[in-house]
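[1] show me how the following folds:
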Amino acid sequence: MVIPVEDSTDPRIADYVRLRDVDLRKSLEGGRGLFLAEGEKVIRRAIAAGHRVRSMLMTAKWLDRFADLIDGDGDGDGDGVTVYLVSDEVMEGITGFQVHRGALASMERRELPSVAEVLRGARHVVVLEDLVDHTNVGAIFRCAAALGVDAIVLSPRCADPLYRRSVKVSMGSVFSVPYARLKDWHDGLAELRDHGFRLLALTPAESAVPIEEALTGERTALLLGSEGDGLSSRWLAEADQGVRIPMSREVDSLNVAAAAAIACYLLTAAAR
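    Model prediction:
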C-alpha cells in the first residue's frame, strides 16, 4: 500500500522524525522496539536476517526498485509493505538531511541472543568496552564480517549496533555477525573465560607484546576499548595478556576501527 504524505508532522510517519537527534532516537527506537535501515542493500539485508518491516519512507523515483516489497512477495511475511510516499522537500523536513540512498525502512528489532548463545561454537570474538561512536561500532562490525570473526560481545554501555549510523556504516554487516550484550561490566569477562576463551587486551602500552606473538590458535577474545581512554584498568587487569600493534614514526596508536581491522585480520589469519 502506497500512502502519499504531504506534511512532515504527519503522525503516521513518527518513526522517522529527527534522525539527527541521538537522544530522541535512542528513546524512541528503544521504546517502540524499532530501528531504521537506510538504502536498498541495507534494507534487504535486514529483511534477510529476519527483521520485519513496519513501514517504508521514500520518494516516487524509488518505487520501482522496491516493487516486490510493496506487492508483498519480497519481504518473507506474505504481506505488502506500507510505503509513505513524500516529496524530496518533505523527506528532508522529516529526517533533517537529504536521503541519498533511496529509502528508509522502519524495522522491528529481534530479541538479542545471550552471550552464551553467541559464544557457542565460536573461536574468534571481539569484545567492545564502552565504544560510544556509532560510526566506529558500524565499522568494526564490517571488519568483523569481512575478516571472519565469529561474534561480537558488547559491554552494557556500548553504542547500539542498530542505530541508523551504525547500520549504514556497516553496510548491513550488523545483521550477519552474531552479537550479544553483557549484563554485567564488572565481572562480565568471566563468562568468556568460562567458555574457554583466552582474553587479549589491545593496548598501545609498551609492556604489551606484539599481537602476532600472542596468537596461539586457542579460542580467543580480542578486547577493544573506548575511543578516548581505551580499555579500563579493570579489563586490562582481567585480560590474560596485553597485545599491541607495532607502530613506527612516533605514532602511538590508531583509531579503534583501524586497529580492529588489523587485529581481526591477524587474529583470524593465524587460524587459517
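[2] can we go C-alpha only for contacts and neighbour counts from here?
    OK.
[3] let me see the ranges of the strands in the stretch 151-272 of the chain.
    151-154, 179-181, 198-202, 209-210, 220-224, 241-244 (DSSP state E, counting those that start in this stretch).
[4] can you list the residues that contact the second one?
    Read it as strand 179-181. Identification of contacts with strand 179-181 by C-alpha atoms under 8 Å, 6 or more residues apart in numbering yields 112, 113, 114, 115, 118, 151, 152, 153, 154, 155, 156.
[5] go again with 6 Å.
    Under the contact criterion C-alpha atoms under 6 Å, 6 or more residues apart in numbering, strand 179-181 has outside partners 113, 114, 115, 151, 152, 153, 154, 155.
[6] list the buried residues of stretch 218-235.
    Buried positions in stretch 218-235, judged by neighbour count with 16 or more other C-alpha atoms under 10 Å: 219, 220, 221, 222, 223, 224, 225, 226, 227, 230, 231, 235.
[7] how close does the third one get to residue 24?
    Distance check for residue 221 against residue 24: by C-alpha to C-alpha, to the nearest Å, it reads 33 Å.
[8] equivalent analysis for the last one, please.
    As defined by C-alpha to C-alpha, residue 235 lies at a distance of 31 Å from residue 24.
[9] would you enumerate the residues in contact with residue 82?
    By C-alpha under 6 Å, 6+ apart, the contact list for residue 82 reads 1, 55.
[10] and the gap between it and residue 7?
    As judged by C-alpha to C-alpha, residue 82 and residue 7 stand 17 Å apart.
[11] what does residue 254 give?
    45 Å.
[12] circling back to that earlier point, narrow the contacts of strand 179-181 to just the buried residues.
    For these, buried by 16+ other C-alpha under 10 Å: 115, 151, 152, 153, 154, 155.
[13] tally of neighbours for residue 6?
    When counting by other C-alpha atoms under 10 Å, one arrives at 14 neighbours for residue 6.
[14] that older thread, farthest pair in the buried ones among the contacts of strand 179-181?
    Longest distance between any two of the buried ones among the contacts of strand 179-181 is 13.6 Å, between 151 and 155; criterion C-alpha to C-alpha.
[15] one more to put side by side:
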Amino acid sequence: MAEPAASAGPDGREVRLARAEDLADPRLAPYTTLTDAALRRRVDAEHGVFLAESSQVVRRALAAGHTPRSFLLGDRYRESFADVLAAHPDVPLFTGPDEVLTSLTGFHLHRGALAAMDRPAPRPVTDVLAGARRVLIAEDLVDHTNLGAVVRSAVALGWDALLLTPQAADPLYRRAIRVSMGTVFRLPWARLEGPVAEAVPALREAGFAVAALEVTERAVGLDSPELEPLRSADRLALVLGQEGPGVRTETLEHTDADVVISMPDGVDSLNVAAAAAVALWELRAR
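    Below is the predicted model of the structure:
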C-alpha cells in the first residue's frame, strides 16, 4: 500500500513528512543535504540562514534572540520540544520518522531537532572589539569541528570576542555550532577584511598586545615567568593558525610575542583545539 502524502495539521502550521516525495516542499530548502562544508556555507549565506542542531542548541539560539524560520523535528522529540513550539506558534513545523528526516538532511538528527534560523547581519570588527579585554583570532582555521571546540573553550574561560580571517570556517555552520554546544551565540565575532598582519596596527592602536600560539625560535613557554607582562596585559589578542601550517610567517613578523606549550621530548604538538584551551586558560584576563 502506498504511503500517504504529506499532510498539514488543523492550523496549517505542521507538515508531516511521510515519504521521500514529501521533501520537495521549497520551505525545506535550508535543510537539504549538502556534505561539502564550503558549499553549505555559500548556500546558507544565499538563503540568509543557519541551522541549529539538537534541542539544547536550538534553545540556546532562541535565548540569544535568533529568529526561527522553521523547525524540523523527529517524532520521538515532539513532547520534549512542546514548550518551544508553543512559544513560536507561527513558525512552520516539519515532523516525521527518523529515516525520512535523514534522507532529507543527509545525517542523523542529533537529539531529534533542527531549526532554520535567520542569519544575523555581519558585525563590524570595531563593534566586536569594543570593551573586549581578551580576543581570539582564528587565522585560516578551516576545520569546523576545531573551530567549534575553540569557541566553547573561549566562552568557558572568559574570552570576550573572536575575529576570523576571510578563509576561516563559519562559526554558524551546523557542525561548528553543535560542537560549541551553542556557546557561539554568546561570543561576539566578526570577520577581518584581510590578513591578520593588516589588522595588527589597528589592534595596537586600540591598546591590544598581539601574541601568536606558534613554535618559533623566539617562542616562550606559557609557563615561563617571562610571559607575566603578557598575562597581565589589559588587552590581549591571541592568534591561532591553521591546522598543520600554523600561523602565517607574515603574521609572526608583526606579533609582540610567540608562545608555546612546553612538552616532553618526543611529543610534537597538540591538536589546535586542545592547544588553544591551554593557552586561553594561561592568558585569560586576571
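[16] pull the contacting residues for the counterpart of residue 197 of structure 1 in structure 2.
    Residue 197 of structure 1 maps onto residue 208 in structure 2 when the alignment is built from TM-score structural alignment. Residues near residue 208 of structure 2 by C-alpha under 6 Å, 6+ apart: 235, 236.
[17] rewinding a little: can I get the contacts of strand 179-181 of structure 1 in a markdown table with distance to residue 192 of structure 1?
    Formatted as a markdown table, those follow (distance: C-alpha to C-alpha, whole Å):
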| residue | distance to residue 192 of structure 1 |
| --- | --- |
| 113 | 15 |
| 114 | 12 |
| 115 | 8 |
| 151 | 12 |
| 152 | 12 |
| 153 | 9 |
| 154 | 12 |
| 155 | 12 |
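[18] of those, just say which sits nearest to residue 17 of structure 1.
    Looking across those and measuring by C-alpha to C-alpha, the closest to residue 17 of structure 1 is residue 154, at 27.4 Å.
[19] which residue in structure 2 lines up with the closest one?
    Aligned partner of residue 154 of structure 1 by TM-score structural alignment: residue 164.
[20] ok, now which ones touch its match?
    Going by C-alpha under 6 Å, 6+ apart, residue 164 of structure 2 touches 137, 138, 191, 192.
[21] what do you get if the cut-off is 10 Å, keeping everything else the same?
    Taking C-alpha atoms under 10 Å, 6 or more residues apart in numbering as the contact definition, residue 164 of structure 2 lies against 125, 136-141, 170-171, 189-196, 239-240.
[22] all helices of structure 2, in order?
    Here structure 2 has its helices, by DSSP state H, at 37-47, 55-63, 82-87, 98-105, 125-129, 144-156, 174-179, 196-205, 228-231, 249-252, 272-282.
[23] which stretch among the ones you listed comes nearest residue 218 of structure 2?
    It's helix 249-252; of the helices of structure 2, that one is closest to residue 218 of structure 2 (C-alpha to C-alpha) at 10.4 Å.
[24] what does that closest one correspond to over in structure 1?
    Using TM-score structural alignment, helix 249-252 of structure 2 pairs with 233-236 in structure 1.
[25] give me the mean deviation of that stretch from structure 2.
    By mean C-alpha distance after the TM-score superposition for structure 1, the fitted stretch 233-236 of structure 1 averages 0.6 Å away from its aligned residues in structure 2.
[26] so which residue is dead centre in structure 1?
    Central residue of structure 1 (C-alpha atoms, centre = their mean): residue 161, 2.9 Å from the mean position.
[27] can you name the residues that contact it?
    35, 134-138, 140-141, 154, 167-168, 170, 173-175, 179.
[28] most neighbours among those, please name it.
    residue 141 (32 neighbours).
[29] tell me the counterpart of that one in structure 2.
    Per TM-score structural alignment, the equivalent position to residue 141 of structure 1 in structure 2 is residue 151.
[30] ok, that match to residue 240 of structure 2 distance?
    Residue 151 of structure 2 sits 12 Å away from residue 240 of structure 2 when distances are taken as C-alpha to C-alpha.
[31] okay, and the common contacts of the two?
    The contact sets of residue 151 of structure 2 and residue 240 overlap at 136, 273, 276 (C-alpha under 10 Å, 6+ apart).
[32] between those, which sits nearest residue 100 of structure 2?
    Nearest to residue 100 of structure 2, judged by C-alpha to C-alpha, of these is residue 273 at 34.4 Å.
[33] that closest one - how many residues pack around it?
    Number of residues near residue 273 of structure 2 (other C-alpha under 10 Å) recorded here: 20.
[34] what does it correspond to in structure 1?
    So, by TM-score structural alignment, residue 273 of structure 2 is matched to residue 257.
[35] residues contacting that match?
    By C-alpha under 10 Å, 6+ apart, the contact list for residue 257 of structure 1 reads 135, 136, 137, 138, 139, 140, 141, 142, 143, 224, 227, 263.
[36] pretty sure the fourth one sits against residue 166.
    Yes: in this structure, residue 138 of structure 1 is within contact of residue 166 by C-alpha atoms under 10 Å, at 4.1 Å.
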